[in-house]
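Peer 1: would you be able to build a 3D model of this:
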Amino acid sequence: MKQPTDVAQFSISTNPIKGPLKWVGMENIKSPIQGFTKDSIPAQISALVSLSKGDQKGIHMSRIYELVQSLSCKTLSKKKIFETLDEMVATQKGSSDAAKLTVKAQPLLQRPALLSEKMGYKSYPMQIHGPRKKNTNQLVVTLRVEYSSTCPCSAALSREAIAEEFMKRFQEGKVDCKDVEAFLTNESTWPAWPHSQRSQAQGHFLLNDHQELPDFSKLVDQMERALGTPTQTAVKRIDEKEFARLNAQNLMFCEDAARRLKAAFQNSEFKDFKFWVRHFESLHSHDVYAESRK
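Peer 2: Got it, this is the predicted structure:
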């Protein structure tokens, strides 16, 4: 009778090509996560460990998978993530000395309109990345928000073109208020208009040693307040008018947006942070980019 195969024998490589591997594991494991909103949300989790022993064929995947699934049982916390990282290394029984865990999700937050009673949901892509190396754990929270940006240069050129058209229309010097009103409200008389574009800002926040996971919704609010013109959900006419007014008051290049975000978080408790800002140009077919950090 054939003897059952000992699974342990496969852990030692018989392949002539041997050597350690920087990372081995699983990516995009599907699991619900608690802690970002009042309900659980779907997440994609990547869990990797180093393979430090060159003669070791592979790692114990199932042990890591079970650890990842256990994350759904409790509210996600810094302590729970660090415990999981330590256990990921421990389950490999000497084959690994480093681990990293990445949780990706897109929580939905209900956002009110600017002036009316309308409300709607926005998705905020986020990530929690926890690397563990040489018995040292870190935690980086990444969050992306969308906003509108109106180009200051196009606004200045539009004002110049409007002023030129106004002087052409009323060059005699005597101006009737009704004629001016007609000029200002008639779409066909406006020779130019500034261009805007949807833009993205992504924040990367390194937690200090004594800092817990930040309140997700408060982090969103702080980034959106700094930018001034977050994209909207359901709106009425008064909301759209207010949004146009806010855009006029918040003319900005991508450099301005990056500096605003840095200033807003300069006195925060984060050990370090950086912001990536991208404006998806409506004038050009390329994007523009700026980066700031603490």
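
Peer 1: rest of the way, CA atoms for contacts and neighbours
Peer 2: Will do.

Peer 1: so for the helix or strand hosting residue 45, what gets flagged as buried?
Peer 2: Following DSSP states H and E, one finds residue 45 within strand 41-51. Of all the residues in strand 41-51, those buried under the rule 16 or more other CA atoms under 10 Å are 41, 43, 44, 45, 46, 47, 48, 49, 50, 51.

Peer 1: to compare with the earlier structure, here is another sequence to fold:
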Amino acid sequence: MQVVNTVKQLQKQISVATASKRKVGFVPTMGALHNGHLSLVKQAADECDIVVVSIFVNPTQFNNSKDLERYPRDLQTDLDALSTVKCDFVFAPAVDEVYPEEDNRQFNFGALETVMEGQYRPGHFNGVAQVVSRLFDMVKPDKAFFGLKDFQQLAIIRAMTKQLELSVEVVPCAIVREEDGLAMSSRNTLLSQAQRKNAPLIARTLFESCNFVPDTSVEGVKKQVIDTINTDTELDVEYFEIVDGYTLQPVDNWNESEYIVGCIAVFAGEIRLIDNVTYKL
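Peer 2: Next up is the predicted model:
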């Protein structure tokens, strides 16, 4: 496993490795790696010959400066984790390496970016598109792997890839959970003991809500999920939306779409957790 810090180094190393036309798999991360990230790396290794992992906390996707400041950073721990799986190159650039000049590009993803995360985190997805498109240009992967936990982000990246006519294949990967059901997240390490104990209620409530479909209305399921989670004094639902899995637009009934997903964001104190469940596919 080689660690590189500059685009020039990265492209030189990859060009040597790909001289025999081997496929490159790419896993972009912001570090604070956990088993969810490692599952993406493992899938990349299964499907590609060369695996590149980036570790870069992207400032342009944080609309809250405090959130950026407290995002966990521990490069050596991340490298130790990556040493347990097949990873050929780790790209760990400084901010000015990714953004030698200010990136003023403005993307338009239409209705995909105005709901859920987009509604509560203005500018977030534009920052995601900026950094992912730049990383794609630097790594030039054949495939890029993203977790389904960030469901809306995956839709945005697919749309960005299509808009820019990029040849990379975006590969969705299953959510990886802790033993108690909590979706793995770098933010979980920031939870207090009480918050961590109660946070699995989010996933448990989502899973249980599947039992009420389709006999309970969409609005009824939404109310039940929100009310159940909000009974916990450690948790506060920011939003819970039941949407078409392709357009991300809210559905009014279970027959409205062939692909229906419930997406949620919950605050545990100041820590924001997201998750989702598929109701219909």
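
Peer 1: please state their TM-score.
Peer 2: The TM-score (TM-score structural alignment, normalised by the length of the second structure) is 0.30; 143 aligned residues with a CA RMSD of 6.3 Å.

Peer 1: coming back round to it: which SSE is immediately downstream of the strand holding residue 45 of the first structure?
Peer 2: Downstream of strand 41-51 of the first structure (by DSSP H and E), the next one is helix 61-70.

Peer 1: mind putting the buried residues of strand 41-51 of the first structure in CSV, distance to residue 287 of the first structure included?
Peer 2: CSV is the format used below for the buried residues of strand 41-51 of the first structure (distance: CA to CA, whole Å):
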residue, distance to residue 287 of the first structure
41, 32
43, 29
44, 28
45, 30
46, 29
47, 32
48, 33
49, 36
50, 37
51, 39
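
Peer 1: now the angle between helix 61-70 and the strand holding residue 45 of the first structure, please.
Peer 2: 150 degrees (axes from the mean of the first three to the mean of the last three CA atoms, to 10 degrees).

Peer 1: what helices and strands are in contact with strand 41-51 of the first structure?
Peer 2: When contacts are defined as 3 or more CA pairs under 8 Å, 6 or more residues apart in numbering; DSSP states H and E, strand 41-51 of the first structure packs onto strand 21-33, helix 61-70, strand 98-105.

Peer 1: of those, which is nearest residue 179 of the first structure?
Peer 2: strand 98-105 (54.9 Å; CA to CA).

Peer 1: what's the angle between that closest one and strand 41-51?
Peer 2: Counting by the same axes, to 10 degrees, strand 98-105 of the first structure lies at 160 degrees to strand 41-51.

Peer 1: list the helices and strands strand 98-105 of the first structure packs on?
Peer 2: With contacts taken as 3+ CA pairs under 8 Å, 6+ apart, strand 98-105 of the first structure sits against strand 41-51, helix 78-90, strand 126-133.

Peer 1: try 10 Å
Peer 2: Contacts defined by 3 or more CA pairs under 10 Å, 6 or more residues apart in numbering; DSSP states H and E place strand 98-105 of the first structure against strand 21-33, strand 41-51, helix 78-90, strand 126-133, strand 136-137, strand 140-150.

Peer 1: so what's residue 85 of the first structure up against?
Peer 2: Residues near residue 85 of the first structure by CA atoms under 10 Å, 6 or more residues apart in numbering: 47-49, 64, 67-68, 79, 98-101, 130-133, 135, 137.

Peer 1: one more time with 8 Å, if that's ok
Peer 2: 99, 100, 101, 130, 131, 132 (CA atoms under 8 Å, 6 or more residues apart in numbering).

Peer 1: give the contact list for the third one.
Peer 2: By CA under 8 Å, 6+ apart, residue 101 of the first structure lies in contact with 45, 46, 47, 48, 81, 85, 129, 130, 131.

Peer 1: can you say which of the helices and strands packed on strand 98-105 of the first structure is nearest to residue 205 of the first structure?
Peer 2: Short answer: strand 140-150, nearest of those by CA to CA, at 5.1 Å.

Peer 1: after the closest one, next one along is what?
Peer 2: Where DSSP H and E defines the elements, the next helix or strand beyond strand 140-150 of the first structure is helix 152-169.

Peer 1: count of neighbours near residue 161 of the second structure?
Peer 2: Residues lying near residue 161 of the second structure (other CA atoms under 10 Å) number 19.

Peer 1: measure it to residue 198 of the second structure for me?
Peer 2: Distance, residue 161 of the second structure to residue 198 of the second structure, using CA to CA, to the nearest Å: 38 Å.

Peer 1: so which residues of the stretch 1-150 of the second structure form helices?
Peer 2: 7-17, 35-47, 65-70, 75-82, 95-98, 117-120, 124-139 (DSSP state H, counting those that start in this stretch).

Peer 1: now do the second one against helix 75-82, angle only.
Peer 2: Put plainly, it is helix 35-47 of the second structure. Helix 35-47 of the second structure and helix 75-82 are oriented at 50 degrees to each other (the same axes, to 10 degrees).

Peer 1: quick one: list the elements packing against helix 35-47 of the second structure.
Peer 2: Under the contact rule (3+ CA pairs under 8 Å, 6+ apart), helix 35-47 of the second structure is packed against strand 24-29, strand 50-55, strand 143-147.

Peer 1: mind listing what's buried along that helix?
Peer 2: In helix 35-47 of the second structure, counting by 16+ other CA under 10 Å, buried: 36, 37, 38, 39, 40, 41, 42, 43, 44, 45.

Peer 1: can you check the last one too?
Peer 2: Buried residues in helix 124-139 of the second structure, counting neighbours by 16+ other CA under 10 Å, are found at 124-133, 135-136, 138-139.

Peer 1: residue 177 of the first structure: neighbour count?
Peer 2: 9.

Peer 1: how about residue 80 of the second structure?
Peer 2: For residue 80 of the second structure, the number of neighbouring residues by other CA under 10 Å comes to 11.

Peer 1: so how far is residue 38 of the second structure from it?
Peer 2: From residue 80 of the second structure to residue 38 of the second structure the distance is 11 Å (CA to CA).

Peer 1: cool, and residue 207 of the second structure?
Peer 2: Plainly put, residue 207 of the second structure is 24 Å away from residue 38 of the second structure if you go by CA to CA.

Peer 1: residue 181 of the first structure: which element?
Peer 2: In the assignment (DSSP H and E), residue 181 of the first structure maps to helix 177-185.

Peer 1: many thanks, I have nothing further to ask.
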